[in-house]
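**Q** got a predicted structure plus its sequence, pasted below:
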Amino acid sequence: MAASIAVALLAAFLTPLIVYWLTTRTRKPLPANLPPGSLGLPVIGQSLGLLRAMRSNTGERWLRDWVDRYGPVSKLSLFGAPTVFVTGPAANKLVFGSDALAPKQPRCLPLILGRRNILELVGDDYRRVRGAMMQFLKPDMLRRYVGTIDAEVTRHLDAEWAGRRAVTVLPLMKLLTFDIIATLLFGLERGAVRERLAAAFADMLEGMWSVPLDLPFTAFRKSLRASARARRVLEATLREKRARLERGESSPANDLVSCLASLRVDEGGGGKQLLTDEEIVDNAMVVLVAGHDTSSVLMTFMIRHLAGDPATLSAMVQEHEEIAKNKADGEALTWEDLHSMRLTWRVALETLRMIPPIFGSFRRALEDIELDGYVIPKGWQVFWASSVTHMDPGIFKDPEKFDPSRFEGQAPPYSFVAFGGGQRLCAGIEFARVETLVTMHHLVRRFRWRLCSKENTFVRDPMPSPLHGLPIELEHMGVASPCKTAC
């Protein structure tokens, strides 16, 4: 029995190596001016080394060591495919601005989120979908909803923070961002429908980054089933929003789903839908995942840093007290108030520079591409990681130092890419800015905090997550909740 298991394991290990060797024999010759580096062992390549580094939270250092050895454009092998790792402003410009590179997400993501989501699209399809989403996410629209987000934040702090001696930050930030998305982007009232979406979403997240094995009892199977439940909620929501629009009972400005449902190809509104129903639901799923995770991680790590940086916290408190003293009790924040939160947004940007929520991602070369005198062959993977550029001392002086003042001016083009860049600039950047600034305004005025754990570390799984979710002890500052007056 043991011998047969050993043979089976050996066969499972050798089969991909044999297939790889046979397929590479028939490929066309590679160009002579490939980037420097090493492809390592067939199939395995450098995958195990990078994965080990990520599990021990030294992934950024592993990549910087690789760049020190081979330069900003280098070849390696990751997850069974030949890969070119690129870093630096010129490389970032290529990654975010070239139609010769197509997104290549982990196989589980399109299966869970849908194949027509914006992360998978290229060319005209990408521009069409992004343009449609920007109809609601552009600043001129979002300025109308600062008060709505303000009400969600104050309700959340009253319900989950007020009166408590200690809280765990990351799960609470995820709860807050889900509530903001459900209210503002999906237009869902609190109740059974919203609770079904929340439950399905929580189950879906557990298998988002799992091995895509659709077998009983796997995390991926559970995530697929949860995804189907979440999609049914969103499909029903879309049908309801469209019916209300047709009856004249609601406006495209009510929420993102209504906005997308209202768009037509011609300006008169009588033509065919700009987006298919599948595209609306798929991209609502992306908004749910991206808006939930990235903003909650950003605000969690801002709180984590401010616990040990009293000077920056004091300056932020002063900034927000100046705004508050010019407002009546219970008066919600406005778009104009956000423009006075310059220091707070610089703190957010510096947090993103040092701990970007997205470690990196892959692209696929649709044709031979030249970069820095080297050729990236058609069909190869291209891997980029923002942290290597962000921690380059040639771009950001003393990169290990937390210094929000570095964002008082404009960063060099494509050097700060926490939100992407070029045509791939995150459509939700303004939405993230509004919810971050509103949340931090109320937090720094109502509370002070101290980290419960002396071990101030975090891991990536794949998003950065602080130890134990960042438990903190709270001190209440006696600032009355605006919600007590406004609500």
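**A** Thanks, I have the structure now.

**Q** every contact and neighbour count from this point should use C-alpha atoms.
**A** Noted.

**Q** doesn't residue 357 fall inside a helix?
**A** No. Assessed with DSSP: H, G, I helix; E, B strand; the rest coil, residue 357 is coil; it does not lie in a helix.

**Q** quick one: contacts for it?
**A** 294, 297, 298, 418, 463, 464 (Cα atoms under 8 Å, 6 or more residues apart in numbering).

**Q** for the stretch 251-400 of the chain, which segments count as strands?
**A** 361-365, 369-371, 374-376, 381-384 (DSSP state E, counting those that start in this stretch).

**Q** now stretch 49-65: buried residues?
**A** In terms of neighbour count (16 or more other Cα atoms under 10 Å), stretch 49-65 has its buried residues at 50, 53, 54, 57, 58, 59, 60, 62, 63, 64.

**Q** redo these as CSV? Include secondary structure.
**A** Below are those laid out as CSV (three-state DSSP):
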residue, secondary structure
50, helix
53, helix
54, helix
57, coil
58, coil
59, helix
60, helix
62, helix
63, helix
64, helix
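
**Q** check it against this one:
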Amino acid sequence: MVVTIASLAVLAAVPWPVYSLLALRQVRDWRPAEARKAALGLLGYAAGVAGAWALLPQSLPYLAGAGALWLLGERIRAHNRWGAWSGLPPGSLSLAPHGPWTDEAYFRKGRERYGPVFKFTRYFKPCICVIGHERAAEILGKKRDALGLPPLAMSHRIPKGYIRFMAPEDREALRVILREGLDCALNEARMARLRAEIDRRMEAAVGAGAFEPRGFCHDLTTDLMLDVIYGVMPGDPAAPAFRAAIATLRRGEAERAGEPEIEAALVRLGALARERADRGDGVLQAAVGADPGRAEDETLLRNLAYITLLGSTDVGDFIVWALKILSEAPEWLADLRAAPDARLADMCGATVKEILRLEQSEFVIRRATEDLTIDGFRVPKGWMIVISTRENHRDPEVYDAPHAFRPARFLGGGRPVVGYRPLGAFDRTCLGAPIVDLVGTQVVRALARGIDLKVTGGDPRRYAAQHWRPNPAFRVAFACRPKVA
């Protein structure tokens, strides 16, 4: 009996790292389908152990012995010197660490303990973390031909893939089309219209009581992106159909919509885009105006759909952080409100840059397509390379008080010579940077000139879908700021 109990205890310990990781909500929310598969695997394992206990109890000690060897091997891999003989950097390859999901300081602590290059595991995959501006520039610049990108799940729905994952020549051709389209779309009339829509939506929320800001911000930025990309303004009769299709894609990214529903939404967006191809002045119309054949290019049309989705998500999440951070910086908010118009634009721009430095820029991930060497350490082919933008943006050698919110460091359009890369780097820099700047600046301006901000909740922060976010309990209320006599 003692042997049986001991055997069952060992066999129960074998899947514990997987079970404990899946117990984290942020992991389950990040990849629900994979989490469900892993949970089914755990159930299958438990059923197998129960079957062995019921049918072949004499096999339990042997199974437990194998399990004990596996646990020992896992602990050996978790030792920071494991792999040193083959040139691997220090760090732990524990199978399922919680730190990347639960501790904002995980990578900083890793650097302090192991140095600027160390190994770790993220969702059961071995990774190399790299911290440091010069190292990041070398990897993303000189060594980029030996790197690939881990594809987003949605890329397979686009004939030549999403722009970030295209073959280089296809990606550059599409970048030219999008860059020219954005140059046309972001004209003075549209920029004035976008600013007015931001003001209108924020003013409409005044007096509505506390609300969950992420949904509000995503609704706003979806409408802004539909205007820029498709030339569809909020009051347009076609706007509800566009919004519904984008909402389906958003549910698909959260794995809450199936492939047939997602495909139907993409087909619907393609049809809507063709109907609008000769009406409006968005990116779509600029692209089709230069070459009418592009109205039938599924790669272009589906990229526009996902650019609208991902752009609205990222810009919306940025606004949420702007509300959270400015609510915690009353002195800077007071300076904004006291600033003359001639100086306010510079202060708003500096505020946007500082928020991007602190939040929404977590890391750059690449996959080694061949064996590499970084700082003398070997990076095996197939391993993930995680460049911690978040820690690079908190480098005390570049930034005074690196963890503090100090927008004044960017006044006058200033920025550090190296290391500030909130929107990508080199050939993968985000084309939507002007949209982020326009929207962010206008939100800050609205808070400076007419709207008071009250918040509740927000801490502790939670990791979700590649970014740290305020706590789900975070709530915002807008009020009219009293006029100064």
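**A** Done, it's in. Please read all numbers here as calculations on a predicted model, not as lab measurements.

**Q** closest to residue 184 of the first structure out of the strands of the stretch 251-400 of the first structure?
**A** Nearest of the strands of the stretch 251-400 of the first structure to residue 184 of the first structure, taken as Cα to Cα: strand 361-365 at 28.6 Å.

**Q** how about residues contacting stretch 226-241 of the second structure?
**A** 182, 185-186, 190, 223-224, 242, 272-273, 276, 279-285, 304, 308.

**Q** now, the residues you listed that are in helices?
**A** With helices taken from DSSP state H, the overlap with the contacts of stretch 226-241 of the second structure comprises 182, 185, 190, 223-224, 242, 272-273, 276, 283-285, 304, 308.

**Q** out of the residues you listed, which is most surrounded?
**A** Within those, most neighbours by other Cα atoms under 10 Å means residue 284, with 29 neighbours.

**Q** which position in the first structure aligns with that one?
**A** Matched to the first structure by TM-score structural alignment, residue 284 of the second structure sits across from residue 257.

**Q** between the buried residues of stretch 49-65 of the first structure, which sits nearest residue 100 of the first structure?
**A** residue 63 (24.4 Å).

**Q** which residues touch the closest one?
**A** Counted by Cα under 8 Å, 6+ apart, residue 63 of the first structure has contacts residue 388.

**Q** how about it, what's its partner in the second structure?
**A** With TM-score structural alignment as the criterion, residue 63 of the first structure pairs with residue 107.

**Q** point out the other helices and strands that whichever strand or helix holds residue 54 of the second structure packs with.
**A** In this assignment (DSSP states H and E), residue 54 of the second structure forms part of helix 32-55. Helices and strands touching helix 32-55 of the second structure, by 3 or more Cα pairs under 8 Å, 6 or more residues apart in numbering; DSSP states H and E, are helix 16-22.

**Q** what comes up buried for the helix it packs on?
**A** Quick answer for helix 16-22 of the second structure (16+ other Cα under 10 Å): 17, 18, 21, 22.

**Q** and the helices in the stretch 51-200 of the first structure?
**A** 59-70, 89-97, 108-113, 123-137, 139-142, 146-160, 169-180, 192-206 (DSSP state H, counting those that start in this stretch).

**Q** indicate which one of these is closest to residue 23 of the first structure.
**A** Here helix 108-113 is closest among these (Cα to Cα), at 24.6 Å.

**Q** chain center to the closest one, what's the gap?
**A** 15 Å (Cα atoms, centre = their mean, to the nearest Å).

**Q** what's that helix packed up against?
**A** helix 219-246, helix 277-306.

**Q** excluding residues flanking it in the chain, which one is nearest the match of residue 284 of the second structure?
**A** Spatial nearest neighbour of residue 257 of the first structure, chain neighbours left out: residue 186 (5.7 Å); criterion: Cα to Cα, 6 or more residues apart in numbering.

**Q** ok, back up a step: got the angle between the next helix or strand after the helix holding residue 54 of the second structure and helix 32-55?
**A** Scanning forward in sequence from helix 32-55 of the second structure by DSSP H and E, the next helix or strand is helix 60-78. Angle, helix 60-78 of the second structure to helix 32-55, by axes from the mean of the first three to the mean of the last three Cα atoms, to 10 degrees: 150 degrees.

**Q** show me what contacts residue 102 of the first structure?
**A** 120, 121, 122, 363, 364, 365, 366.

**Q** residue in the second structure matching it?
**A** So residue 102 of the first structure corresponds to residue 148, using TM-score structural alignment.

**Q** next: residue 400 of the first structure.
**A** Checking TM-score structural alignment: residue 400 of the first structure goes with residue 403.

**Q** dump the residue contacts of that match.
**A** The contact partners of residue 403 of the second structure, by Cα under 8 Å, 6+ apart, come to 358, 394.

**Q** do the same with the one 5 residues further on
**A** With contacts defined as Cα under 8 Å, 6+ apart, residue 408 of the second structure is in contact with 347, 350, 351.

**Q** quick check: the aligned partner of residue 195 of the second structure in the first structure vs residue 96 of the first structure, distance?
**A** Using TM-score structural alignment as the criterion, residue 195 of the second structure maps onto residue 150 of the first structure. Noted for residue 150 of the first structure: a distance of 33 Å to residue 96 of the first structure, by Cα to Cα, to the nearest Å.
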